[in-house]
Every structure is written in structure tokens, then in C-alpha cells.
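Q: only geometry, no sequence info:
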């Protein structure tokens, strides 16, 4: 069985206060996910023994118990009372440590694939709490398309879809740990470098006020989100984590500046970074910007929303 595990961008990402002690210690989020046409492939095949065998063509992806796909199999087997083994091959196309959700998408695709392969017939609502144990992005990938994620990511609300929008992904030549980014959140304050990367639409009117502290950050209502999406997704874009990444890696700011000067409607870092995405009016502009960014030796992908 071969499954596509699509990547994502975050159109909006607000980080709120931490969960109380005893509730995992993670930050509460409000984020709007969007799947994109860049994907890994997950190949599942039955095993005669009880072992979970993971293989991957990327050197940075662990192939044992530390792999999120391995953990997904273990949790599903425990929940379902299944003891059979499985061979899983991961063909990586989504860059690792890029803020595009590759590992989380692989885990979600594995849950969905095994649900069919093992004929468990679980509903998505049954798989949701299992996926939430794997990370805040995994529940979203059980849904895909355009989705609001809240809480630790396990509270999911589908939104009006943003289909067939051209997206250019630009990744500088380094990876970022999500853990590192969150550890540094709150250690810096919003400073002038953010002003270098003017978004053509002032997203701050919809998100937190400039300079507001993390615990006081505000939430968007479903009604306001739907209104903004109706007016144009460009008005929604915001990522709280940009403050951290740009403070330590100002190249992110320069990528955004290049994309906007080149004609992109808007540009934003996805997730914990370092990938920056630009929303585009057509493929022609995408190819033009792709050439512009590749001269700086950045990795680029021109894809559509799905």
C-alpha cells in the first residue's frame, strides 16, 4: 500500500500560555493549517513477524523507535490489540526540519494506512486521540485541506478550503528544531527587524497587538476567521514564531523581503521554520520568483494548495 503524506504551511500561528503543570507542559496554540502539494510517500507492506521495520532514504530520519511513524504504529497496535508486524518505507520529498510538517504527516498517513490495511475500520474521531499523543500537528493531517487547530492541536475545526492557490516554498540551508524555537519563545521581544518584512496587509489587526506578552495573546473567533478568509487569505497571515527565528536567523527576513519585492502577494515563515512561503497570483510569477531565489542557493518548491 502506497500513501501520499502531504506537507503543510501555517497561514496563522498564535502561541498562547502554557498548559498547567501536569498537562504536558506544552504551549496552547491557535493555528490555521493548509495542506500543500509537496508530499512524502509511505509504503506499507505486511510482515510475517511481529517487528516494526522502518526504512527511509533520508540520513536525518531515524529508523527505529525514535521515528514518529514507529511511535504511531506502536500506539495503534496497543489500542487495537494487534500484534502483527509491518514494514514501512518512507520516501522523503518534504525537507526535514523545515516547518512543513513532514514527520507529523508521515505519522498521520501511517495511522490511516494501517487502519485500512489491518481492516480496523476506525473512524477519524477514533484515530484523533491517538494522533494527539504523537504531536500537535498530527491531528490536523487526519483532515487535511484548510483547518483551524486549537489547544495542543487536537481541537480541529475544518474551514472553507483554499484550493489551487500557487505557493512558492523557499528554504535556507539549515534546519530548525521545533523544541529549540519554543524554548526561545518569550526570551526575546518584538524589535525593529520585524518591520523590515512588511506584509502588504497588516495582519497585526487580527492577531495579537504589537509588543503584547505571550499570556495575554488574543484568540480569533471562528466568525472572524471566516470573514477574513472571505476577504482574502492574505489578510490573515501571522506567525508568532517568526520573532524567535528572525532574531537568530535574519536571513528569514531577507527571504521575505526578496519575495515581496519580486511581486508576491505576501510572505510568511511556516511553523517553526525556517521555510518561508509566498502566496502567488499565478504560476508564471512563481517561476520568476523561483529563479530569483535559486540564485541565492536556496532550495525552492513551486506547488499548489490541496
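A: Yes, it's here. Note that the structure is predicted; figures quoted are calculated from it, not measured. Residues are numbered from 1 along each chain as shown.
Q: drop to CA atoms for contacts and neighbour counts, all remaining ones
A: Will do.
Q: Count the neighbours of residue 230 for me.
A: Counted with other CA atoms under 10 Å, residues neighbouring residue 230 total 11.
Q: before we go on, here's another structure to hold up against the first:
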């Protein structure tokens, strides 16, 4: 096997809480991660030259050691004595810097592909350990599906597949710095924390409507005052029949859940007609079932 084409899938956070700031400067989180059917197409093939080549359909994306996919490839090549190198093509569809783990998903795909192409023999758990050295979201992007994430995001517990529903994704034309969000997050007695364990319990009961009271994103307390467009998008979604609308990760992407496909389509059209959000997509959840291999790509 000298070539693999993979779907590097995006994620949303059905719930995101920050428990505390640790002494090492990292924030301890508690969140529910969910894969959605939006993906980058990652092609990895073996080349005889001992080098790493990256190309992308986005001209502004770095194609050198500043790209996390490049770092993933280098890590794998350095982990075992192998002959040759790799050429990686990234066809980006996941919005960049959007709180949807697009870069982490690409890195996860590279780790998975190189393990197969070079017959390295690593288990999924070992690949997840490699991924953690690249970023806190990479191990989850290898696992995929529905998961409770704790610690800095690396302590993962697989949950049953989330109840089916439709997801509308809206990405405003702004950028939000994750560092800015966490540096300005204030955790005190007035902070409203979403009940992540309650959300996990509702997912285990397969109760879509029972999930709603427990969902939330504590980081919105920073981003909405700083970037009011995020709050406005949430309001537009709710006015158009969403069950709930939240920011994903540290933003700026906002998603909404719907139990009706036609209503989801109407909400998409309403946001596009509003003219303040250039990127709006309708998709659904990627549900890992028992009969589906965890490493299905």
C-alpha cells in the first residue's frame, strides 16, 4: 500500500466547560466532542525521496513545518527507521481557524495513513499518544464519534452514538484567537457552567430533547461580548426553529441542531439572506456504531 485517501472529519462541542486553570498554565476542561459529516480530503502517498511534501487548495495555508500535518508526518518518520518520505495533499473543506479542529483532523489522518503505508504497527492508542504531542484535539480526531473529554482534552471516554439530528454550521467572516479567549476567561462564583455529566447521561439515554438543558459553552462569556456577531447568529438560528445554538470550541463558528431537515435548510437560507455570514452548511452527525470499526476512515 503506497497511497491512502482519507476523510478528516470536523468536530463540534455539544458542551464545553472550563473547570479551572492549572498551575502549569493549561486549562482543565470538561466537554462533549462530536464528529460531524464535514471533512477535509487528505491524500497521503509514499515517495522514494526522504522528504515531506505538502500541497493544499488554500493558498494561505502553510505547507512547511508550520503545518500540523507536516509535524505529524515528521513525527512518524522519526519514530521508526523507514525508507523514503511522503507527499500529502490537503483539500480543505472544514473552515480554517473555526473551532472545528480542522488542522487536528488533518494531523490525525496523516498519523493513521502513515502507520498503514509504512507498516509501522502502532495501535490506535499508540497513535493517540503521538497525537497528544501535536495538540489536545488530535487524539479525539483519531477516535471520532461521541466522547467525553476531560483533563486538557486528552482524557477521552467514548459515549454511545448521539441521537440523530441535523446540524447547521455558520462561520462568520472573523477570526477569534484561542489564546485571547482563554486569557480573558474569568471563572468565579457567577460563572454559569454547563452540566457536562448531565449531557452525557442524556446522550446515553438517547434523549435528544433531554440533552438541550445541559448544553452550553462557557467560552461564549468571552467571545460574545468581544464579537457580538456570534450572539447575533445564535439568535437568528433560534428565530428559525433551532432546538439549540452554540458556539463550537473557542469560535467563531456557531452551530445549531434541528430535528427536521427542511427546517434546517430554511435556517441556512435565512442566514445567507441575512448577508452577515458567508459560510453556512447543513450536515448531520457522524455516529460511530458498534458494528462500525473505530478506525473507519
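A: Looks like it came in fine. Source: prediction; values computed, not measured.
Q: can you count the residues close to the corresponding residue of the first structure for residue 118 of the second structure?
A: The alignment partner of residue 118 of the second structure in the first structure, by TM-score structural alignment, is residue 118. The burial count assigned to residue 118 of the first structure is 12, neighbours taken as other CA under 10 Å.
Q: which bit of the second structure covers the longest strand seen in the first structure?
A: Ranked by residue count under DSSP state E, the longest strand found in the first structure is strand 27-46. Taken onto the second structure by TM-score structural alignment, strand 27-46 of the first structure occupies residues 27-46 there.
Q: Now that stretch on the first structure. Mean distance?
A: Its matched residues in the first structure lie on average 0.7 Å from stretch 27-46 of the second structure after superposition (mean CA distance after the TM-score superposition for the first structure).
Q: so how far is the strand or helix carrying residue 284 of the second structure from its chain's centroid?
A: Using DSSP states H and E, residue 284 of the second structure falls within strand 279-284. Relative to the centre of its chain, strand 279-284 of the second structure is centred 14 Å away, using CA atoms, centre = their mean, to the nearest Å.
Q: by how many degrees do it and strand 27-47 diverge?
A: 90 degrees (axes from the mean of the first three to the mean of the last three CA atoms, to 10 degrees).
Q: where along the first structure do the strands fall?
A: Counting by DSSP E, one finds strands in the first structure at the ranges 2-18, 27-46, 52-56, 86-91, 146-151, 155-158, 166-171, 238-239, 266-269, 276-280, 299-304.
Q: Please identify the buried residues of stretch 39-54 of the second structure?
A: Within stretch 39-54 of the second structure, the residues scored as buried using 16 or more other CA atoms under 10 Å are 39, 40, 41, 42, 43, 44, 45, 46, 47, 52, 53, 54.
Q: So what touches that stretch?
A: For stretch 39-54 of the second structure, the surrounding residues in contact (CA atoms under 8 Å, 6 or more residues apart in numbering) are 2-10, 63-64, 70, 73-74, 83-94, 102, 106, 109-110, 113-114, 117.
Q: how far apart are the longest helix seen in the first structure and its match in the second structure?
A: Looking only at the first structure and at elements set by DSSP state H, the helix with the highest residue count is helix 102-117. Average distance, helix 102-117 of the first structure versus aligned residues of the second structure after superposition (mean CA distance after the TM-score superposition for the first structure): 0.7 Å.
Q: Of all the residues in that helix, which ones are buried?
A: By neighbour count on 16+ other CA under 10 Å, the buried set for helix 102-117 of the first structure is 102-115.
Q: one step back: let me know the angle separating the strand holding residue 284 of the second structure from strand 254-258.
A: 40 degrees.
Q: Leaving out the residues flanking it, which one is nearest to residue 82 of the first structure?
A: What sits nearest to residue 82 of the first structure in space, not counting adjacent residues and going by CA to CA, 6 or more residues apart in numbering, is residue 76, at 8.0 Å.
Q: picking that back up, which pair of the buried residues of stretch 39-54 of the second structure spans the longest distance?
A: 39 and 47 (25.0 Å; CA to CA).
Q: Once you drop chain neighbours, what's closest to the aligned partner of residue 249 of the second structure in the first structure?
A: When the first structure is aligned by TM-score structural alignment, residue 249 of the second structure is paired with residue 271. Spatial nearest neighbour of residue 271 of the first structure, excluding adjacent residues (CA to CA, 6+ apart): residue 99 at 4.7 Å.
Q: if I pick the one you found, what's in contact with it?
A: Contacts of residue 99 of the first structure (CA under 8 Å, 6+ apart): 9, 176, 178, 270, 271, 272, 273, 274, 275.
Q: among those residues, which recur in the second structure?
A: Retained in the second structure (both residues aligned by TM-score structural alignment, their matches' CA atoms under 8 Å) from the contacts of residue 99 of the first structure: 9, 270, 271, 272, 273, 274, 275.
Q: Burial check on the fifth one, number of neighbours?
A: Put plainly, it is residue 273 of the first structure. Residue 273 of the first structure has 27 nearby residues by other CA under 10 Å.
Q: Spatially, and excluding backbone neighbours, which residue is closest to it.
A: Leaving aside its chain neighbours, residue 273 of the first structure sits nearest to residue 99 (4.5 Å; criterion: CA to CA, 6+ apart).
Q: residue contacts, the closest residue to residue 43 of the first structure other than its chain neighbours?
A: Leaving out its chain neighbours, the residue that sits closest to residue 43 of the first structure by CA to CA, 6+ apart is residue 2, at 4.5 Å. Neighbour list for residue 2 of the first structure: 41, 42, 43, 44 [criterion: CA under 8 Å, 6+ apart].
Q: Serialize these to a markdown table and add fields for distance to residue 302 of the first structure.
A: Putting these into a markdown table (distance: CA to CA, whole Å) gives the following:
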| residue | distance to residue 302 of the first structure |
| --- | --- |
| 41 | 18 |
| 42 | 22 |
| 43 | 25 |
| 44 | 28 |
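Q: From those, pick the one nearest residue 287 of the first structure.
A: residue 41 (25.2 Å).
Q: any idea how far that closest one lies from residue 78 of the first structure?
A: Separation of residue 41 of the first structure from residue 78 of the first structure (CA to CA, to the nearest Å) stands at 24 Å.
Q: Much appreciated, bye for now.
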